[in-house]
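Engineer: Following is a predicted model, sequence given first.
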Amino acid sequence: MPVRDDEDPSAARSGDGSSGTGAPMAGSSGRSRSTVIRVVFLLAVVAFAAWAIVKERHSLAQAWDKVELLPVLVALLLSIVGAFSGFPQWRVLLAGLGSDIRMRPASKIFFIGQLGKYIPGGVWNIVAQATMARELKVPRARTGAAGLLAIVVALPVVGAMAAVTLAISGREVLGAYWWTLLLVVPLLAFLQPDVLVRLAAFAARITRRSIPLERVPGRNIAEATAWTAFGQIISGLSLMFLVAMFTGSYPSPLLCIGIYSLGLLAGMLVVLAPAGAGAREAVIALGLSPYMEHGAALLVALLARVLTIGADATLAGAAALVGQRAPSAPGGVGAASAGERG
C-alpha cells in the first residue's frame, strides 16, 4: 500500500492495522517493550564503558599525558570533512527519488537532523529530516526513504572497505579469521538499483510497513557510493593522527581506515545504541590493541567519539547560521515536481 505524501512512513502499515479494539493496545505494548529493551541496553553499555575505563584508569592516565593539541585539531578537521561527506550522499539520493533541494536549505535539514542519531532508537535523525523537509514541500515518505537508502548504501560500502583494507594491512585485528570479512564484499551487489527496490519490498513484507522506495538511477547510486567511500577514507585518516600521538610513528593508512570502517559497521548494526555508541568504541579499541597499549587504544577510541560529536555539532551550527541567511521563499526545491511526484 503506497504511503500518502502527508503520511509519516513510520506509521504506515499494511493491512487494517488501525481497525479493531485490540490494535492500539498491542501497539502500545510493543512500544513499551521496545523502550524497556533500549533502556536496558543503554544501561549495559554505560556499565561496560565505566568498567573498561575503571579497569584501564592507570594506563588511560599515562596515555593522556601524550595527548597533543595539533594532532587532535588535525583529526577534528578530518572528522568534520568525513561527517560532511554524508550530506552530498543523502542529497544525491533524495534527488534520485525526485526532490532536488537547493544547497542551503538541504544542509540545514541534513546536518541539524543528523543530531537526532544521538537519541536512542536509530531513526530519529531520519524522522527529524523528514519533518523539516516538509517545509519545502518534500513528502515525508520520500525523505524517510532517502535516509533509509543512505544506510542501505553505506552498509555494504563500509563493510567492503573494512574487508579489503584489513585483509591487506590488518590481519592481526581478527587473527586467523581475518578472511571472514571478505564475505562482506558480495554485498556490494546490493548497490544495484533494482536490487535495492527488491530489498525495500522484502523489508516491507517483514516489517509489515510500507517503504515507498522508487528505483533510483544508477548514476545517483554510484555518486552516493563514492561519497560514502570518500568519507570513510577521510575519517580513517583522522584515526591515524590520533594513533601517532601515542606510538610516535604513523600507522598504515589502510589499517586505520579498516579499523575505523569496522567500528562504524558495528555501530550501524547495533541500532539500539545512539550513533552506535559503545559498539564502535569497543571495536576500534580492540582493533588497535595489537599495535599499541590497551589504555592508549581505548583513549583513541574515546577521542574519536568526542571528535565525531564535535564535528556533527559544528556542521549543525554552521548549517543553522547559513540557513538563517537563506531566502525563506517556498522555492527551496529545485525540481518543479519535487513535492508532487510519486
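Structural biologist: Arrived safely, thanks for sending.

Engineer: C-alpha from now on. contacts and neighbour counts both.
Structural biologist: Will do.

Engineer: Might one say that residue 109 is in contact with residue 134?
Structural biologist: No. With contact defined as CA atoms under 8 Å, residue 109 does not count as touching residue 134 (10.0 Å).

Engineer: These two: which has the busier surroundings?
Structural biologist: residue 109 (24 against 16; other CA atoms under 10 Å).

Engineer: In the protein, what residue spans correspond to strands?
Structural biologist: For the chain, no strands turn up when DSSP state E is the criterion.

Engineer: Please point out which parts of the longest helix seen in it sit buried.
Structural biologist: In the chain, with assignment by DSSP state H, the single longest helix is helix 22-55. By neighbour count on 16 or more other CA atoms under 10 Å, the buried set for helix 22-55 is 38, 42, 45, 49, 53.

Engineer: what's the offset of it from the middle of its chain?
Structural biologist: 20 Å (CA atoms, centre = their mean, to the nearest Å).

Engineer: What are the neighbouring residues in contact with residue 11?
Structural biologist: residue 209 (CA atoms under 8 Å, 6 or more residues apart in numbering).

Engineer: Pull up the gap between it and residue 29, please.
Structural biologist: To residue 29, residue 11 is 16 Å away according to CA to CA, to the nearest Å.

Engineer: Output the buried residues of helix 22-55 as TSV; include the columns distance to residue 144.
Structural biologist: As requested, the buried residues of helix 22-55 are exported to TSV (distance: CA to CA, whole Å):
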residue	distance to residue 144
38	22
42	25
45	28
49	32
53	37
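
Engineer: Included below, for side-by-side comparison, is a second structure:
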Amino acid sequence: MAVDSRTGDDKQVGFIRRLLNTNLSRVAGIVLVLFAIVFIVVILMRDGTKLLEQPVHLNIALLCLSFTIGFWGLLIAVLIWHRILASYGVRQSLRDDLRIYSYSSLPLVLPGGVWGIVSRSVLYQRLGAKGIPVATASIVETLVVGLAAAGLYMASTLVRPDISLWKKPEIGLLFSILALTLIHPRIFNRLVNWALQRTKQEKNGLPLASFNFKALVIWVSVEIIILLIGGMAMFVLLASLTDVSPSMLIPVIASWAVAVAVGNLFFWLPGTPVLRDGAMVLVLTPSQTLPVAVAFVLLVRLWSLASLLLLAGLVWVTLDLPTRLRKNTKATVSTPKRAGNTPGSGK
C-alpha cells in the first residue's frame, strides 16, 4: 500500500509539472526575460547619468531594520499558510510548515510563478501528504495574497490618484471581485474537482475545504497587513541607501502591492517576473525618473532574494541542523550498544 501511495503522489506531482513546464511557457518566459534585460541595459546606458545625481549613502542600521521587518512579515505569512493547508486536510506541525514555506519560496526567483507550488508539493510529499491538496492550497494562498495586494493598491490610489494604472478603477474592482468569487470554497473546489476528473488524476475528487467565506475574508485582511509590512520594509531599504522624502511612502507601498498583485494573480502566465517588475516600474515613474525606478526594482529583487536566502539559512540552522545532529548522536551512541550486545562480545 505504501508503494501505491508513493506512486500516486509521484503521478500527482508529475501532473503539476507537466501543466507548468510546457515548451511554449519555457520559450515565452525566456523571451520575456531577455527582453527585460535588453530594456534595462538600454535605459541604464541612455539615462544612467541620472542615477549618478542621486545622493547615495549606506546606513547599516536601516538596512538591517528592513530585513527584520521583512522577516516578521514572512513569519505571519506562515501562520496563514498553516491555516489554509489545514483546511484541505493536510495537518503538519507549524515547525514543518515554516521549514517548507521557507525552502519552497526560493524557487520563486525563477522565471514563472509556479515553481514554489511544485516544490511545496514535493516537500510535503516527503512527509506523507498528497501532492494535489498541497498544490490546491498553494493556489488558494497565491490568489488570497494577490487579492490582498490588489486591495492595498486600490486603497493607495485613493490617497495618491497619480499612481493609478487604471483609467477606470471600476475595472480593477470588478476583476478583484471576480477573483474573490472564484476562490470561494464552494466554487473553487468544484472547479478543481472538475479539472482533476477531466485529467483522470483523482478518481474520488478533492476533499472539500473546511474554511468558509468568513475565514477567506480574514486571510485577505491579514495578508493586507503583511503587505503593508513588506511595503514599509521597502521604504526603509530605500532610506538606507539614499535620501528619501516621507511622501514616497505611499508610492513605494503601492508599487510593492501592485507587483505582488500581478505576480500572484497572473502566476500561471510565462515570464511573470517581467510583468510584475514592469508594473512596479510603472507605479514608481510618476514620482521618480525611469532609471531610478528601474534601479530601485532591481534593488528590491536583490533584497528579496537575500531575504529568502537568509530566512532559509536561519530555518536550516535553528530547525534542521539540530535535528540532524541529534539523529547522528543517537546513531553514534546506539551503534556501540548494539555491538556490545552481540554474541561473544560480553564477558
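Structural biologist: All right, it came through fine. This one's a predicted model, so the numbers in the text were calculated from it and none came from an experiment.

Engineer: Please report how far the aligned residue in structure 2 for residue 118 of structure 1 lies from residue 30 of structure 2.
Structural biologist: In structure 2, the residue paired with residue 118 of structure 1 is residue 109, using TM-score structural alignment. Using CA to CA, residue 109 of structure 2 is found at 14 Å from residue 30 of structure 2.

Engineer: And residue 303 of structure 2, by the same measure?
Structural biologist: Look at residue 303 of structure 2 and residue 30 of structure 2: by CA to CA, they are 23 Å apart.

Engineer: can you check residue 314 of structure 2 too?
Structural biologist: 32 Å.

Engineer: and if you look at residue 264 of structure 2?
Structural biologist: Distance from residue 264 of structure 2 to residue 30 of structure 2, by CA to CA: 19 Å.

Engineer: what do you get for residue 262 of structure 2?
Structural biologist: As judged by CA to CA, residue 262 of structure 2 and residue 30 of structure 2 stand 18 Å apart.

Engineer: nearest residue to the match of residue 118 of structure 1 other than its sequence neighbours?
Structural biologist: Closest residue in space to residue 109 of structure 2, ignoring its immediate chain neighbours: residue 305 at 7.0 Å, by CA to CA, 6 or more residues apart in numbering.

Engineer: how about that neighbour, what's its partner in structure 1?
Structural biologist: By TM-score structural alignment, residue 305 of structure 2 lines up with residue 309.

Engineer: Helices of structure 1, start to end?
Structural biologist: 22-55, 57-64, 69-84, 86-96, 103-114, 124-133, 140-169, 171-174, 193-207, 218-247, 253-269, 279-288, 294-325.

Engineer: To residue 7 of structure 1, which of the ones you listed lies closest?
Structural biologist: Closest of the helices of structure 1 to residue 7 of structure 1 is helix 140-169, at 6.7 Å (criterion: CA to CA).

Engineer: Tell me the spacing between residue 227 of structure 2 and residue 145 of structure 2.
Structural biologist: 9 Å.

Engineer: An error on my part: the question was meant for residue 100 of structure 2.
Structural biologist: 18 Å.

Engineer: cool, and residue 118 of structure 2?
Structural biologist: 18 Å.

Engineer: and if you look at residue 333 of structure 2?
Structural biologist: Distance from residue 333 of structure 2 to residue 145 of structure 2, by CA to CA: 47 Å.

Engineer: Then residue 111 of structure 2?
Structural biologist: Distance from residue 111 of structure 2 to residue 145 of structure 2, by CA to CA: 19 Å.

Engineer: which of those two has more neighbours?
Structural biologist: residue 145 (27 against 19).

Engineer: ok, now which ones touch the more buried one?
Structural biologist: Residue 145 of structure 2 neighbours (CA under 8 Å, 6+ apart): 220, 223, 224, 260, 261, 264.

Engineer: swap the cut-off to 7 Å and go again
Structural biologist: Counting by CA atoms under 7 Å, 6 or more residues apart in numbering, residue 145 of structure 2 makes contact with 220, 223, 264.

Engineer: List which of those residues are still in contact in structure 1.
Structural biologist: Contacts conserved in structure 1 for the contacts of residue 145 of structure 2, counting by both residues aligned by TM-score structural alignment, their matches' CA atoms under 7 Å: residue 223.

Engineer: Would you mind giving the contacts of residue 145 of structure 2 as TSV with neighbour count and distance to residue 7 of structure 2 added?
Structural biologist: Below are those laid out as TSV (neighbours: other CA atoms under 10 Å; distance: CA to CA, whole Å):
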residue	neighbour count	distance to residue 7 of structure 2
220	22	35
223	24	36
264	24	30
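
Engineer: What is the nearest of the contacts of residue 145 of structure 2 to residue 252 of structure 2?
Structural biologist: Among these, and counting by CA to CA, the member closest to residue 252 of structure 2 is residue 223, at 17.2 Å.

Engineer: Give the aligned equivalent of that closest one in structure 1.
Structural biologist: In structure 1, residue 223 of structure 2 lands on residue 228 (TM-score structural alignment).

Engineer: ok, for that match, nearest residue in space, not its chain neighbours?
Structural biologist: Leaving aside its sequence neighbours, residue 228 of structure 1 sits nearest to residue 154 (CA to CA, 6+ apart; 6.3 Å).

Engineer: can you check residue 139 of structure 2 too?
Structural biologist: Excluding the flanking residues, the one nearest residue 139 of structure 2 by CA to CA, 6+ apart is residue 117, at 7.5 Å.

Engineer: So that neighbour sits against residue 137, correct?
Structural biologist: No. With contacts counted by CA atoms under 7 Å, residue 117 of structure 2 stays clear of residue 137, the gap being 9.1 Å.

Engineer: residues in structure 2 matched by stretch 49-57 of structure 1, start to end?
Structural biologist: The aligned range for stretch 49-57 of structure 1 is 40-48, by TM-score structural alignment.

Engineer: Name the residues that touch the matching stretch?
Structural biologist: residue 291.

Engineer: I'd like to know which of the contacts of residue 145 of structure 2 is nearest to residue 9 of structure 2.
Structural biologist: Using CA to CA, those come closest to residue 9 of structure 2 at residue 264, 25.4 Å.

Engineer: For that closest one, which residues are in contact?
Structural biologist: Counted by CA under 7 Å, 6+ apart, residue 264 of structure 2 has contacts 142, 143, 145, 146.

Engineer: quick one: the residue nearest the centre of structure 2 and residue 282 of structure 2, what's the gap?
Structural biologist: For structure 2, the residue sitting closest to the mean C-alpha position, by CA atoms, centre = their mean, is residue 105 at 5.6 Å. Taking CA to CA as the measure, residue 105 of structure 2 and residue 282 of structure 2 are separated by 26 Å.
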